[in-house]
Each structure stands twice: as structure tokens, then as C-alpha cells.
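Visitor: below are the sequence and a predicted model; questions follow.
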Amino acid sequence: MKTVKDVLGRYKQELISVYDQQEAEAITLLVLSELLNASKAKLKAFPETSTDEQQEELEIILQELKTGKPVQYILGHTEFYGLSFNVNPSVLIPRPETEELVQWVIQSIDKSPKPIQNILDIGTGSGCISISLKENKSNIQIFAIDISTEALEVAKGNALLNQVDVNFIEADILNFNTSIELPKFDIIISNPPYVTLADKQRMHRNVTDFEPHTALFVPEQDPLVFYKAITDFARLYLNENGLLFFEINESLGRETVEMIADKSFKNIELRQDMSGRDRMLKAEI
């Protein structure tokens, strides 16, 4: 009989060339939790649980994991802000630091002296930001744009999955078609591409080889290209005292703040994520 303990040992041994021990264990527990329909805590408490029925699937998943393919793409879904999201290689895998950004937006809505009516999410990808905001603030109109038809299909599916209504629009923020009718917004939020080629050298191959490059990479000579375009867009489409939120490249915090200040935004706040890195920013028009 093959048990949970056996699978943990085998996966750790086989994945050592791709992941460190801690990551390998976390990924293995995620896979086992999915296939056995049991919590990670239960799996740890009962390591002698049989995995005989799941052996074939476990072997297929292991071979995929060894290529560096992210476990979220293999399983086809992930968790974000307490919700389930389907993901595939046409969208980025939602990250914990983006959850922190969503939390900051929700706190700002709660503290706002005036009612928030319209929010725009630029570069929505899987829809994780826009859908989480709608789930938590159902009375607010949420709009979301992306350049990728494939990404928008995933996002629309995720809105259905989570039973929320988001207005999805296909558009290129670097070349925005002004004939697209949009209201004025109280909040614009974006987690745009910000990875430079220098950053790429330090990244894990499960990101660089599998996640969509258009959603990740920017030219080395103009790493703030999306931030500039979105800030210019926000100057036209934000209501007075409207808020602009960004997830940012941790090594370009100061440059991003200066660029936004130069475009007449005020009360700019740079915030660190739970790992102590400059990862998000809020500014007021």
C-alpha cells in the first residue's frame, strides 16, 4: 500500500531539482489535498492514509511538476482572497501580495468620506482583483479591462464561478481606444506588467517558462511604460479626489512615486508587503 507519507517522500525526492524542500512539501500537500479531498491538516495528522487509488494521477502530476509547470496550472485553479479562481497559461497565477493590495483598496473604500460608485481594474487577467472587490463590495459597479481575449474568457468564467457581475472590456491601455464608453471612476487599480530582463534572470523557471509573457515583461529601457500610460489614463478618467492603486516592481518604488508625482497626483503612499518589500502604491488625483 502506498500512503500519504510515501507520496510526500517521493515527491520531495523527485522535485529537489525544481523546488526547495519546503516548497516541494507545500506543493505535494496541495496535490494530495485536491486528489484525496482532505485538508492539509488531516493529511499531516494521518500520514498512513492510502493513496493507492490516486497513484496514476499522482504520477502524471509529478511528471508535469518536474518540468517546472506551476501546480496551479496543473490543477487548473487556485485560491485568492477566499475565493476560487480557474487559471490556465493565458493568465498570471494570482499572488498573495495582490491580496494585500485588494485589502488596502477595501479598507480605503470603508474609510472614504464619499460613496464609491465605480472602480476600474486595468489588466485584469484571471479577474482576481475585480471579482474579489465585487464579492466584497457588491453595491459598487466594477469594470475590468485586458488586452487578451483569452484572459478575458478566463475572467468571465471566474465571475460566473463566483456569481458576481463585472463589466469586462477588451482594450489596450497603451493604445486606448477613446471611443470605448466608460464612466468616471472613483478608484482605478492595476497590477500591470513590470518585470525587466534583469529581474527575469533571478526568477524561477516555473514563472518565466509558463506564465504569459505579455502580462509579465516590460522593456529594460522603459520599465514604467504601463505605469505612465495608466497614470495618464487615470488623470482623464478619475473623479476629483479619486484614488489610483498600483502593484509595483519592488526595485522601482522611488522612480514610480516620482513619475506619479510629476503627473500631479498627491498624497502618494508607498507600502510594503508582508515580506517588507516596496510592492504597492496609492495616490490621489
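Guide: Sure, I can see it. Residues are numbered from 1 along each chain as shown.

Visitor: for the rest of this, base every contact and every neighbour count on C-alpha atoms.
Guide: OK.

Visitor: can you tell me the helix or strand for G68?
Guide: Of the helices and strands defined by DSSP states H and E, none includes G68.

Visitor: residue contacts, it?
Guide: Residues near G68 by Cα atoms under 8 Å, 6 or more residues apart in numbering: 18, 205-206, 209.

Visitor: sitting in helices, which of those residues do you find?
Guide: 205-206 (DSSP state H).

Visitor: weed out the non-buried ones from the contacts of G68.
Guide: Buried members of the contacts of G68, scored by 16 or more other Cα atoms under 10 Å, are 18, 205-206.

Visitor: circling back to that earlier point, ok, the contacts of G68 vs P96, which is closest?
Guide: In terms of Cα to Cα, no member of the contacts of G68 lies closer to P96 than N206, at 16.7 Å.

Visitor: would you agree the closest one is in contact with Y73?
Guide: No: the criterion here is Cα atoms under 8 Å, and N206 misses it with Y73 at 10.3 Å.

Visitor: can you pull out the helices in the stretch 151-285 of the chain?
Guide: 197-202, 205-208, 225-237, 253-262 (DSSP state H, counting those that start in this stretch).

Visitor: how about those helices, which one is nearest K184?
Guide: helix 225-237 (5.0 Å).

Visitor: mind giving me the packing neighbours of that closest one?
Guide: The contact analysis (3 or more Cα pairs under 8 Å, 6 or more residues apart in numbering; DSSP states H and E) places helix 225-237 against helix 253-262.

Visitor: ok, which of the helices of the stretch 151-285 of the chain comes nearest Q54?
Guide: Among those, the nearest to Q54 by Cα to Cα is helix 205-208 (24.6 Å).

Visitor: specify the local secondary structure of the most centrally placed residue in the chain.
Guide: For the chain, P94 is the residue whose C-alpha lies nearest the centre (Cα atoms, centre = their mean; 2.8 Å). Judged by DSSP: H, G, I helix; E, B strand; the rest coil, the three-state class of P94 is coil.

Visitor: that one reaches C128, doesn't it?
Guide: Yes: contact status for P94 versus C128: in contact at 6.8 Å, counting by Cα under 8 Å.

Visitor: common neighbours of those two, please.
Guide: F80.

Visitor: L92: neighbour count?
Guide: Here the number of neighbours of L92 (other Cα atoms under 10 Å) works out to 22.

Visitor: second structure follows, compare the two:
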Amino acid sequence: MKIKEYRTQFIYALTPIYDADEAESFFYLILEEKKQLKRIDLALHPDLVFSEEEISVWNSILEQLLQEIPIQYLLGKTSFYGLDFEVNENVLIPRPETEELVEWVLSNNLIIQESKNLKILDIGTGSGCIAISLAKNIPNAKVFAIDVSENALATARKNAAINEVNVTFINQNILETEDLKQEFDIIVSNPPYVRNLEKEEIKKNVLENEPHLALFVEDNDALIFYKKIAELAQKNLVPNGQLYFEINQYLGKEMMELLEKMDFATIKLRKDIYGNDRMMKADLSV
């Protein structure tokens, strides 16, 4: 079968679940991964064909997409902040909003990143996307990353190797941590923040495939991770050290109040590309 003909069938089969543009993007992502062909290659060579064996592989992938398994898990990888990351069922798929958090950290540290060895801690690292992106872009930084899941850390270690950076990974339950044992210039975290009451807003492909441990918190204690991390930041940030969070879009006001009560300074709330309250930065008062 001609690849162009299969493309038409593939997109048509997916459109009851995904819009046509997204379905088409899936097709070309898989085409590049499985056959090392880009959109331009197919345009220039419209008579290219799939073998029967290839069609069988594609049909299997199509069936999994119809079950709303994320394409990143099917391909086993994704891109984040211009870098390649392995992803699997043990880690969340990195989001564009989190790229914005990384960009915020980097833009606030353009001057000092060249002048001293920063110590950075990423709490709840998952795939390692934040820690590794910061390590890649601040080569002289000492970067540490904590996660409660050893399976997640195994993936993060692979990603550090893929991207040729040195990150110290630590298997640790942050909620049971009383002291981080050393001081950091920057602490950053994208902890679990989705309340159970918000599950109905979560897409099926996320809800049924991505690790709930990294997603959800109880409705009556939605800021549990933020409170704990802020307490540790009070002890373990250097004077004027920086604390960054990705947050629940509905809890910006509550987060501001939490950090104000804990006497953090220069607290800033920032919206993401979709206009949602998504990031916070605070400095440790001297």
C-alpha cells in the first residue's frame, strides 16, 4: 500500500477521538521514528509504499492510539526544551508549561550562572526534564534531583546520560524529609497538584496512563507538597535563594497566601501560555 493512502486511512480512523491536525501530526511523528521519513520526503516521493509487515506494525500503533495511550509512550520518547527524553509509564510526559518554568529559572539567572557554581535542587523530578534542562543550560551548576519513585529515577538517569549531563539523583520521600542536609541557590519543583475533584477535567489518555502518584493530591490538603517544600526551602536555601513552583491553576491565591505567611520575599505569580496561573517564584528573605 502507498504510504499516502495509508496516511488517509490512519487520520480518518483517529478523527473521532483526535482532531485531524493532531492525528496528522501523530502520523508524521511515527513515520519519522519508524521509517526515518519526514513530511517533505513523502511529498517528494508520493509513490513510497509500506510493506505488509510495516502495515501490521502501524495497525498495532493505531489500535493503541484509539485506546488513547499517549503517543509519547508508544514512541518511548518526547522532546522538552530542545532536548530528547525517554518516557514511559513510570513518569509524567513533560508539558510545554513546564518548559516555561525552566525558561523562567534560566532567564532570572543569566548573570550569576556564569560567575559562580550554582547549586540547584529539583524536587519530584520524574523524567528529570527540569533538572537535566537546567544542567544542560548551566554547565557549571551542581544539580541535584529527588524523587520518591526509584522507577522514575531509573528513567531520569537514562535521560541524563542521553543528554550528557551530570545530575545527582536521590531516592527520597520529600514529605518524610526534615532537612536537605545542604544549602542550595535554587530549589524548583513541579509536585503533584491535581485535586481529585478535578479528575473530570483530565483527559482520558492522561488519567488512564500517566502515574497518579505524580499527579494527584487529596482535596482537603491540596498544598501538602508546597508547604513541605517551602519549609525545607526556609532551612536549606542560601540567603536570597530562589524558590520556583509549577502550581495548580486554581490555587494561585492560596499559594500567594502560603508563601506570604512563611515570610518569603518578592513573590511572583506568572501565567502560562494558555493564560492560566501556573508558576510562582519567591526569594528567601535575608
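Guide: Cool, the structure landed. The model shown is predicted, which means the values in this text are computed figures rather than measured ones.

Visitor: the residue nearest to the centre of structure 1 and T124 of structure 1, how far apart?
Guide: 11 Å (Cα to Cα, to the nearest Å).

Visitor: distance of the residue nearest to the centre of structure 1 relative to N139 of structure 1?
Guide: Where N139 of structure 1 is concerned, P94 of structure 1 sits at a distance of 24 Å (Cα to Cα).

Visitor: what does T49 of structure 1 give?
Guide: 46 Å.

Visitor: more neighbours: those two, which one.
Guide: Remark: of T49 of structure 1 and N139, T49 carries more neighbours, 17 against 11, as counted by other Cα under 10 Å.

Visitor: quick revisit: and of the helices of the stretch 151-285 of structure 1, who's closest to D6 of structure 1?
Guide: helix 205-208 (25.0 Å).

Visitor: that closest one vs structure 2, average offset?
Guide: With mean Cα distance after the TM-score superposition for structure 1, helix 205-208 of structure 1 departs from structure 2 by a mean of 0.4 Å once superposed.

Visitor: please give the element, helix or strand, for the residue lying farthest from the centre of structure 2.
Guide: No residue in structure 2 sits farther from the centre than D47, which is 38.7 Å out by Cα atoms, centre = their mean. Assigned by DSSP H and E, D47 of structure 2 falls within no helix or strand.

Visitor: follow-up on the earlier one: of all the helices of the stretch 151-285 of structure 1, which lies closest to I109 of structure 1?
Guide: helix 225-237 (17.7 Å).

Visitor: for the helices of the stretch 151-285 of structure 1, give me CSV that also has distance to L8 of structure 1.
Guide: Below are the helices of the stretch 151-285 of structure 1 laid out as CSV (distance: least, Cα to Cα, whole Å):
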stretch, distance to L8 of structure 1
helix 197-202, 28
helix 205-208, 20
helix 225-237, 42
helix 253-262, 40
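
Visitor: counterpart of N220 of structure 2 in structure 1?
Guide: In structure 1, the residue matched to N220 of structure 2 (TM-score structural alignment) is Q221.

Visitor: distance check, that match against K228 of structure 1.
Guide: Applying Cα to Cα to Q221 of structure 1 and K228 of structure 1 gives a distance of 14 Å.

Visitor: for those two, work out which one has more neighbours and name it.
Guide: Taking other Cα under 10 Å, Q221 of structure 1 and K228 do not tie; K228 has more neighbours (17 against 9).

Visitor: list the contacts of the more buried one.
Guide: 259-260.

Visitor: and the gap between the residue farthest from the centre of structure 2 and Y6 of structure 2?
Guide: 12 Å.

Visitor: so what does the host helix or strand of E25 of structure 1 touch, helix or strand wise?
Guide: Element membership for E25 of structure 1 (DSSP H and E) is helix 21-36. On a contact count with 3+ Cα pairs under 8 Å, 6+ apart, helix 21-36 of structure 1 meets helix 4-15, helix 40-45, helix 71-75.

Visitor: as CSV, the ones you listed with distance to D172 of structure 1 would be great.
Guide: Shown next, in CSV, are these (distance: least, Cα to Cα, whole Å):
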stretch, distance to D172 of structure 1
helix 4-15, 39
helix 40-45, 41
helix 71-75, 25
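
Visitor: for V31 of structure 1, which of the ones you listed is the nearest?
Guide: helix 71-75 (7.8 Å).

Visitor: quick one: that closest one to structure 2 mean distance?
Guide: Helix 71-75 of structure 1 sits 0.6 Å off on average (mean Cα distance after the TM-score superposition for structure 1).

Visitor: give me the number of residues near F80 of structure 1?
Guide: Considering only other Cα under 10 Å, F80 of structure 1 is surrounded by 18 other residues.

Visitor: give the contact list for it.
Guide: 94-96, 99, 128, 132.

Visitor: repeat that for P96 of structure 2.
Guide: Contacts of P96 of structure 2 by Cα under 8 Å, 6+ apart are F80.

Visitor: and what of the one 4 residues further on?
Guide: If you count contacts by Cα under 8 Å, 6+ apart, E100 of structure 2 has them with D272.

Visitor: report the buried residues of the helix or strand that contains it.
Guide: Using DSSP H and E, E100 of structure 2 sits within helix 96-107. Of all the residues in helix 96-107 of structure 2, those buried under the rule 16+ other Cα under 10 Å are 97-106.

Visitor: find the nearest non-adjacent residue to S148 of structure 1, please.
Guide: Excluding its sequence neighbours, the residue lying closest to S148 of structure 1 (Cα to Cα, 6 or more residues apart in numbering) is E170, at 7.0 Å.

Visitor: got a list of what the one you found touches?
Guide: Here E170 of structure 1 is in contact with 145-149, 152 (Cα under 8 Å, 6+ apart).

Visitor: could you check how far it is from R205 of structure 1?
Guide: E170 of structure 1 is 29 Å from R205 of structure 1, by Cα to Cα.

Visitor: state which strand of structure 2 is the longest.
Guide: Criterion DSSP state E: the longest strand present in structure 2 is strand 237-246.

Visitor: could you dump the contacts of G68 of structure 1 into TSV with distance to G68 of structure 1 added?
Guide: Shown next, in TSV, are these (distance: Cα to Cα, whole Å):
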residue	distance to G68 of structure 1
V18	6
R205	6
N206	5
D209	8
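
Visitor: ok, of the contacts of G68 of structure 1, which one's closest to S251 of structure 1?
Guide: Using Cα to Cα, the contacts of G68 of structure 1 come closest to S251 of structure 1 at R205, 20.3 Å.

Visitor: good, we can wrap up now.
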